[in-house]
Structures are given as structure tokens and as C-alpha cells.
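>>> Fold the stuff below for me.
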Amino acid sequence: MVTGALALLLAPAALVGSATHAPIAWAGFWGISLLLGILASVIGNALWNRASRVLPLTLVGQMIVFETVFALLYGFAWEMRLPTPLELAAIACLLVGVLWCAALHAEAK
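Below is the predicted model of the structure:
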């Protein structure tokens, strides 16, 4: 509800002004939006459903960490920079935790 209210607050700013974009810019925008929508929604959802059926419940919970890691990677790409050493250490801790959990599950079998 708050998101919708914020969008309505910002709508007049989008309607006022003379800034226009070239048709090629719009084509690029729609192409990237479509590609991201298909990859993130359809394929990502299918992979998540498959993993949920195959993996133990405690290991499926660990897979949520990858959402955070990829969000960080997208953020770094957006900012056109590499992660700082502290950010790399945090990402490494997240991944080591998942690998540790997977190793414990492998030993249990």
C-alpha cells in the first residue's frame, strides 16, 4: 500500500517535463526487462521448485543465501565497481556457511 502511495506521489513528476528517449533506448529497456523477467521469474522459479523437491528442508533454507549473493553481485554491477575486501569477506562467510551445511548433509548419508 505504501509503495502504491509513493508511486502516486511521484507520478506528477514523471508527467511533467520534456525529457524524451530515443526509440532505440526504449527497445533496449524493454528487451532487458523481458530478459530479466524471463530469467528471474520463470527459470528461477522452476529451478527453485526442483531444488525444493530434491533437497532436504534444512538445505533448501541455505539456498536462500544465493539470492542475497546474487543481489550483491547485481548491485556491484549496477555501481560498476568491485566489492571491497570487507564485502568479499562477508560474501565468503555466506558461501562457506552453505558449503559447510552441504558437507554435513553429505556426511549424514
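>>> from here on, contacts and neighbour counts on C-alpha atoms
Fine.
>>> and the closest residue to Leu82 other than its chain neighbours, which of the three is it?
Take Leu82 and drop its neighbours on the chain: the residue closest to it by Cα to Cα, 6 or more residues apart in numbering is Phe76, 6.1 Å away. Recorded secondary structure, Phe76: helix (DSSP: H, G, I helix; E, B strand; the rest coil).
>>> I'd assumed Leu88 was in contact with Phe76.
No. Taking contacts as Cα atoms under 8 Å, Phe76 lies outside contact range of Leu88: 11.4 Å.
>>> For burial, what's the neighbour tally of Leu35?
Leu35 has 12 neighbouring residues, counting by other Cα atoms under 10 Å.
>>> for the host helix or strand of it, packing partners?
Following DSSP states H and E, one finds Leu35 within helix 23-37. Applying 3 or more Cα pairs under 8 Å, 6 or more residues apart in numbering; DSSP states H and E, we find helix 23-37 packed against no helix or strand.
>>> Here is the second sequence; please produce its structure so I can put it next to the first one:
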Amino acid sequence: MEDLEETAVSKVARGSALLVAGQMVSDIIATVAFMFIARALTKQEMGLASVVYFISALGIIISGAGVPTTIVRFISEARGREEDYRPFIMAGVMGQAILASLCSLV
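The predicted model follows:
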């Protein structure tokens, strides 16, 4: 039993490290790209690009609305109870699609 717990902990730690590394690489690429874009645009164009970026980032945040985190929780609970978790996947996809559609209308 203890060996199983150690394996689970090591998998979680490895997965977390990969997520952090991936996010860091993504942030570095975004920063470098932003630096090149800032050099290539005028002040007015950069201001417009910043507003467009802000609006798109806000839309992405709102369209998520916690759905992915909620779905992970419900799927994990269903798997722990050895129940069918596929309805939660479908609900998550549909919820995400509806929220994204509503955000695109704005």
C-alpha cells in the first residue's frame, strides 16, 4: 500500500513539474514575441494591439468560468465511486461551447 502511495505521489510531482515547466516556456515565448511586436509597431498600433489582446484574454477567462476545474472534480469523484463519468465529459464540453459562444457574441 505504501509503495502505491509513493508511486502516486511521484506521478503527481512529475506532472506538476511538467506543468510548471510548460507554463514557464510558454511565458518566455510570449514575452519574446511581445518584445518583437513592440519594436515593429508604432505607439498607436501598439496601443490598439494591447486593447485587442486585453479583450481576447478577458474573453478567454470568462469563457472558462471554472468549467474545466469543475469537470475534473466531478470526473475524479465518479471514477472514485466507479461510476460512469462520460456524462460529465459531455456536460463539460457543452458548457464550454455555450460559454464560448456567448463570449463570441459580445
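>>> After superposition, what's the TM-score here?
Once the chains are laid over each other, their TM-score by TM-score structural alignment, normalised by the length of structure 2 reads 0.51; 70 aligned residues with a Cα RMSD of 2.8 Å.
>>> middle-most residue in structure 1, spatially?
Per Cα atoms, centre = their mean, the C-alpha nearest to the average position across structure 1 is that of Ala71, at 4.0 Å.
>>> Assign a three-state SS to that one, would you?
helix.
>>> ok, it to Leu55 of structure 1 distance?
23 Å (Cα to Cα, to the nearest Å).
>>> contacting residues around Met46 of structure 2?
Ala38 (Cα atoms under 8 Å, 6 or more residues apart in numbering).
>>> Residue in structure 1 paired with it?
Aligned counterpart of Met46 of structure 2 in structure 1: Val60 (TM-score structural alignment).
>>> picking that back up, can you name the next helix or strand after the helix holding Leu35 of structure 1?
helix 44-54.
>>> after the strand or helix carrying Ala49 of structure 2 comes which helix or strand?
Assigned by DSSP H and E, Ala49 of structure 2 belongs to helix 43-64. Remark: after helix 43-64 of structure 2, the chain's next helix or strand is helix 67-80, criterion DSSP H and E.
>>> Give the buried residues for the next helix or strand after that next one.
On the C-terminal side of helix 67-80 of structure 2, the nearest following helix or strand under DSSP H and E is helix 86-105. Neighbour counts over helix 86-105 of structure 2 (16 or more other Cα atoms under 10 Å) mark Phe88, Gly92, Gly95, Gln96, Leu99, Ala100, Cys103 as buried.
>>> ok, now stretch 66-82 of structure 1?
Of all the residues in stretch 66-82 of structure 1, those buried under the rule 16+ other Cα under 10 Å are Val69, Leu73.
>>> what does that stretch contact?
So stretch 66-82 of structure 1 is contacted by Pro83, Ile91 (Cα under 8 Å, 6+ apart).
>>> ditto for stretch 32-52 of structure 1
Taking Cα under 8 Å, 6+ apart as the rule, stretch 32-52 of structure 1 contacts Val60.
>>> Distance from it to the middle of the chain?
Offset of stretch 32-52 of structure 1 from its chain centre (Cα atoms, centre = their mean, to the nearest Å): 11 Å.
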